[in-house]
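Colleague: Any chance you can model this:
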Amino acid sequence: MNYPNPMEERTDFTFILTRGMATVRIEIYTVGGRKIRELGPVEVSSGFNTVHWDGRDEEGDQPSNGVYFYRIAADWSDPESPGSEKELVEIEKLFICR
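Modeller: Okay, the predicted model is just below:
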């Protein structure tokens, strides 16, 4: 979930992890499927977490008003334990209105 939504200048992505440490990546896409920004990877622990987005794309520009999608991926892989890959992905809508 992100707040505020609709956003003007910036937003925070908030989520709860129910177990251990994870590496989280948030990708933001246009409705046409073009990735405009990737946040992370960020190491987070179980409980309530927040990742801040300054509202800028990869070039540092403010995206146009409209609907976007964001994808949050949490990876619990243990590099020392082959076959332990576990990933949770969630996709939601984000509105930009300035």
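
Colleague: C-alpha from now on. contacts and neighbour counts both.
Modeller: Will do.

Colleague: residues contacting residue 40?
Modeller: Residues in contact with residue 40 (C-alpha atoms under 8 Å, 6 or more residues apart in numbering) are 24-26.

Colleague: Just the ones in strands from these, please.
Modeller: Among the contacts of residue 40, DSSP state E puts 24-26 in strands.

Colleague: which of those are buried?
Modeller: Buried members of these, counted by 16 or more other C-alpha atoms under 10 Å: 24-26.

Colleague: Let's have the contacts of residue 40 in TSV, adding distance to residue 42.
Modeller: Output for those, formatted as TSV (distance: C-alpha to C-alpha, whole Å):
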residue	distance to residue 42
24	5
25	7
26	9
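
Colleague: Out of those residues, which comes closest to residue 48?
Modeller: Closest approach to residue 48 among these (C-alpha to C-alpha): residue 24, at 12.9 Å.

Colleague: To check against the first, give me the structure of this:
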Amino acid sequence: MIFASEHPAKKEFSVTISLEKALECKALSSEMVKHLNPGILSEEKPGSYYATIRFRNITYVIYGKYQEWASFFNMKKWRQAKPILGNRAFSTN
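Modeller: As a prediction, the model looks like this:
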């Protein structure tokens, strides 16, 4: 007999990658376009900016400099303007 408490819990996977690497995956970058908000870039500061997004049961922690994220959000606006392309949390350190 096996009790529910004896079953191992599902493991949570977390991956930390650069914004540049994240953009190499079309599906992940599409999720980023849908869910990330440029509001965090209201003030430029030294260091990296971090975004956390859950995609395909994996938590991705994506990091990049201010200019990299600014370029991403400018690209995001361009993508949203093109209907043919279709289609979390954000913090700084």
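
Colleague: Tell me how the two chains score on TM-score.
Modeller: Taking TM-score structural alignment, normalised by the length of structure 2 as the basis, the two superposed chains have a TM-score of 0.32; 45 aligned residues with a C-alpha RMSD of 3.5 Å.

Colleague: about what we covered before: among the contacts of residue 40 of structure 1, which one sits closest to residue 94 of structure 1?
Modeller: residue 26 (12.4 Å).

Colleague: now that closest one: how far from residue 11 of structure 1?
Modeller: To residue 11 of structure 1, residue 26 of structure 1 is 13 Å away according to C-alpha to C-alpha, to the nearest Å.

Colleague: about what we covered before: out of the contacts of residue 40 of structure 1, which is nearest to residue 93 of structure 1?
Modeller: Ranked by distance to residue 93 of structure 1 (C-alpha to C-alpha), these are led by residue 26 at 12.6 Å.

Colleague: how about the nearest residue to the closest one, chain neighbours excluded?
Modeller: For residue 26 of structure 1, ignoring the flanking residues on the chain, the nearest one in space by C-alpha to C-alpha, 6 or more residues apart in numbering is residue 72 at 4.5 Å.

Colleague: Go ahead and confirm the one you found touches residue 27.
Modeller: Yes - with contacts counted by C-alpha atoms under 8 Å, residue 72 of structure 1 reaches residue 27, the gap being 6.7 Å.

Colleague: Which one's more surrounded, the two?
Modeller: residue 72 (19 against 16; other C-alpha atoms under 10 Å).

Colleague: residue contacts, that one?
Modeller: Counting by C-alpha under 8 Å, 6+ apart, residue 72 of structure 1 touches 24-27, 89-91.

Colleague: Repeat that for residue 20 of structure 2.
Modeller: residue 64.

Colleague: which secondary structure element contains it?
Modeller: Per DSSP states H and E, residue 20 of structure 2 falls inside helix 19-22.

Colleague: right, and the helix or strand after that helix?
Modeller: Next helix or strand after helix 19-22 of structure 2 toward the C-terminus (DSSP H and E): helix 26-35.

Colleague: could you say what helices and strands that following helix packs with?
Modeller: Helices and strands touching helix 26-35 of structure 2, as assessed by 3 or more C-alpha pairs under 8 Å, 6 or more residues apart in numbering; DSSP states H and E, comprise strand 49-55.
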